[in-house]
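A.B. asks: The following block contains a protein sequence and its predicted model.
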Amino acid sequence: MKALVHEGKTGINGLSYREIEEDAPKAGEVRVKLMGAGLNHRDLFTLTRHKESDPPLIIGSDGAGIIEAIGEGVTNVKIGDEVMINPGLGWRDKSDAPPSGFEIIGLPYHGTFAEKIVIPAENAVHKPEYLTWDEASVISLAALTAYRALFTRGKVKAGMKVLIPGIGSGVATFLLQFSKAVGATVYVSSRSIDKCEWAMQMGAAKAFDSNEDWSSALAGEKMDLIIESVGAATFNKSLDQLRSGGTIVTFGASAGDVVQFDLRRFFYGQFNMYGSTMGSGEEYREMLQFMEQHELKPVIDKVYKLSEFKEAFERMEKAEQLGKIGFSIG
């Protein structure tokens, strides 16, 4: 089968689109003929985390396709079923934190940037009929991350004021849609005028330039919930916009992972802070049910062929995308 394989060199220079042997499913596993896959920032990080001396690795965490083979004992799906892939391995039930041994496909195990993938049967979840292959292929990692951060950790409810700094990423676009669907009032920031305009069209109450004074931009309004994924560049600005007793959830640090903040102001403010990463299989199913109930679809930026991977990676590296970048495979 053809696949996007990382080997021999760190970074994008270690990627090649080539033939690689396909695997057969063992007991409790299925093989999925992939129709599409989604690109995430995690895939950029994988190019440096996967070392030159490591065995060849098919990268990619998002995907959807058709079950073409099943191993012994599999009962939840059958050959011909259309499925989406939950990329989280070993985290079945909702819990405070993932269990020991939790992993994500695409590193250290083969991922979705290929014509086929073998996964545990429990990670194959039936695709909602209203989603196209392009849509279903780019949802999993970003939407699951957004769902857990917003609902499980942030306890979002109707009427809450929610701030999403750095609108434009795949996760952020899901955060905006999920928050609006539950009845929250959403505020966003971005350095991009186009992304701010898009957010307003999607129902944001206010979208402002991240380089502005945030307090002025928000006219002094304080937030009930802030979902932080940018990191050091915005964390203290976000904290300044939180109401007393409010909650900040952080799941990313693309702009710096070391932050200094005023501890005294934090405890006097009675603030709550939660870390969040991905989510469980239980939350994955909840997320898909929520999306289907509200007929939500991912925001798709561009769809490439796997052979055009260099263009796709370059677009993400420059943060030019609005929403999800996808790969068409099947």
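C.D. replies: Perfect, thanks for sending it.
A.B. asks: drop to CA atoms for contacts and neighbour counts, all remaining ones
C.D. replies: Fine.
A.B. asks: Pretty sure Ala172 sits against Gly166.
C.D. replies: Yes: under the criterion of Cα atoms under 8 Å, Ala172 makes contact with Gly166 at 7.2 Å.
A.B. asks: burial of Met160, as a residue count?
C.D. replies: By the criterion of other Cα atoms under 10 Å, Met160 has 17 neighbours.
A.B. asks: can I assume it is in contact with Lys222?
C.D. replies: No: contact criterion Cα under 8 Å: Met160 and Lys222 do not qualify, at 10.6 Å.
A.B. asks: Look at Glu129 and tell me its secondary structure.
C.D. replies: coil (DSSP: H, G, I helix; E, B strand; the rest coil).
A.B. asks: Run a quick neighbour tally on it.
C.D. replies: 10.
A.B. asks: another structure for you, compare them:
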Amino acid sequence: MKAILLQQRGREGVAYTSCDTPVLSQGEALVRMEAASLNRVDVYMRESGAGITHDLPQIMGVDGIGRIEKINGPSSLKVGQRVILYPYRFCGTCEFCTQGDQPLCVNAKIFGEHCDGTFATYIAAPTQSLLPIPDHCDGAQAASIGVAYLTAWRMVFTKAEASAGKTALIVGAGGGVACASVQLAKLAGCHVIATTTGADKIDKTLKAGADHVIDYQKENVVERVLALSDGQGVDFAIDNVGEATWGSTLRALKRGGKVVTCGATTGSHPSADLQRLFIRQLSILGSTMGSLQEFDRLVRVFTSGQLQPVIDSVYPLSKASEAFDRLEDPQRFGKVVLTMTDH
């Protein structure tokens, strides 16, 4: 089969090559991949991978969709069925799994991080990590929800407790998770304020569902947020940018507000601003992906047509290097997707 193999760190270490088709263990299904999306963690794995237990070479890719070709063991799934991958291999028996919080599984392995991933013709995946998805669903959109939209779902609905009437600030809305957060916060009935820069991204962010977009290169974000919220600030903020925006994000929160983060693109050591935290009783919440139950809810919302993921571009698997370049392009807006065929 063909795959995108990370052989060593750096751009030159990523190869489009032939690999052996995986052999199934008990409880696994062989999935012929249809499409998968690129995520920031793929760049992190290519450049560093520090803190993630894995061995090279390793097939890249965290999420995606495909069709079952073989099943080893009893399952409610069927050969030929189209499925979407939940990004985790989880044990199902630890304290967190039994509580339904699989992202905290002490034995968790994430595709493309701890084990072979989805940028391949085939993947062997536990059947418990596969959910059916209808044939009518757009392949590129379906392949995009496993990481970015699941991460955004947990942040917006579970952590921030978004609901109608609340005001949300989404920082850096051009990224995959942030763009997804704009859509989901709007779906929840929130008044959505987003930040980005450039006329094209501003227009696309408005089309994604933002009520107001602040150009952070031309405007004072805090002043604009306060002006748009009658001087109160926002109920919650989604900020994955990190050091560059952290201070302004905290100042944009109303009393008792929340900031939720799943990343630190510009650095992971911002000022804690402790006085502001305790005087205004702010909450800082960390989040990573989502549970299997949250994923099921997300998939149901997507398949019902209530959510249409924003796709920036689609590349064949053999053009993965170009897809990586597009992922890192400042003009990129939405998800970059790989299809497993060159046709």
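C.D. replies: Nice, I can see it. Not measured: the values here are computed from a predicted model.
A.B. asks: Could I get the TM-score for this pair?
C.D. replies: The TM-score (TM-score structural alignment, normalised by the length of the first structure) is 0.94; 327 aligned residues with a Cα RMSD of 1.8 Å.
A.B. asks: Can you tell me which residue sits nearest the middle of the second structure?
C.D. replies: Centroid-nearest residue in the second structure, with Cα atoms, centre = their mean: Ala148, separated by 1.6 Å.
A.B. asks: Just list the residues touching the aligned partner of that residue in the first structure, thanks.
C.D. replies: In the first structure, Ala148 of the second structure lines up with Ala142, judged by TM-score structural alignment. The contact partners of Ala142 of the first structure, by Cα atoms under 8 Å, 6 or more residues apart in numbering, come to Asn40, Gly170, Val171, Phe174, Met278.
A.B. asks: what do you get for Gly112 of the second structure?
C.D. replies: Gly112 of the second structure neighbours (Cα under 8 Å, 6+ apart): Asp42, Gln58, Ile59, Met60, Gly61, Val62, Thr118.
A.B. asks: Now, the residues you listed that are in helices?
C.D. replies: Among these, the members found in helices (DSSP state H) are Asp42.
A.B. asks: Which one (most neighbours) among the contacts of Gly112 of the second structure?
C.D. replies: Thr118 leads the contacts of Gly112 of the second structure on contacts (other Cα under 10 Å) with 32 neighbours.
A.B. asks: need the longest strand for the first structure.
C.D. replies: strand 29-39 (DSSP state E).
A.B. asks: And that strand, what does it pack against?
C.D. replies: strand 62-70, strand 116-120, helix 133-137, strand 324-328 (3 or more Cα pairs under 8 Å, 6 or more residues apart in numbering; DSSP states H and E).
A.B. asks: Which residue numbers in the second structure does the last one align to?
C.D. replies: When you say that, I think you mean strand 324-328 of the first structure. Going by TM-score structural alignment, strand 324-328 of the first structure sits over residues 335-339 in the second structure.
A.B. asks: Only the buried residues of that stretch, if you could.
C.D. replies: Residues of stretch 335-339 of the second structure classed as buried: Lys335, Val336, Val337, Leu338, Thr339 (neighbour count, 16 or more other Cα atoms under 10 Å).
A.B. asks: Make a markdown table out of those and add distance to Ala323 of the second structure.
C.D. replies: Formatted as a markdown table, these follow (distance: Cα to Cα, whole Å):
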| residue | distance to Ala323 of the second structure |
| --- | --- |
| Lys335 | 10 |
| Val336 | 7 |
| Val337 | 8 |
| Leu338 | 7 |
| Thr339 | 11 |
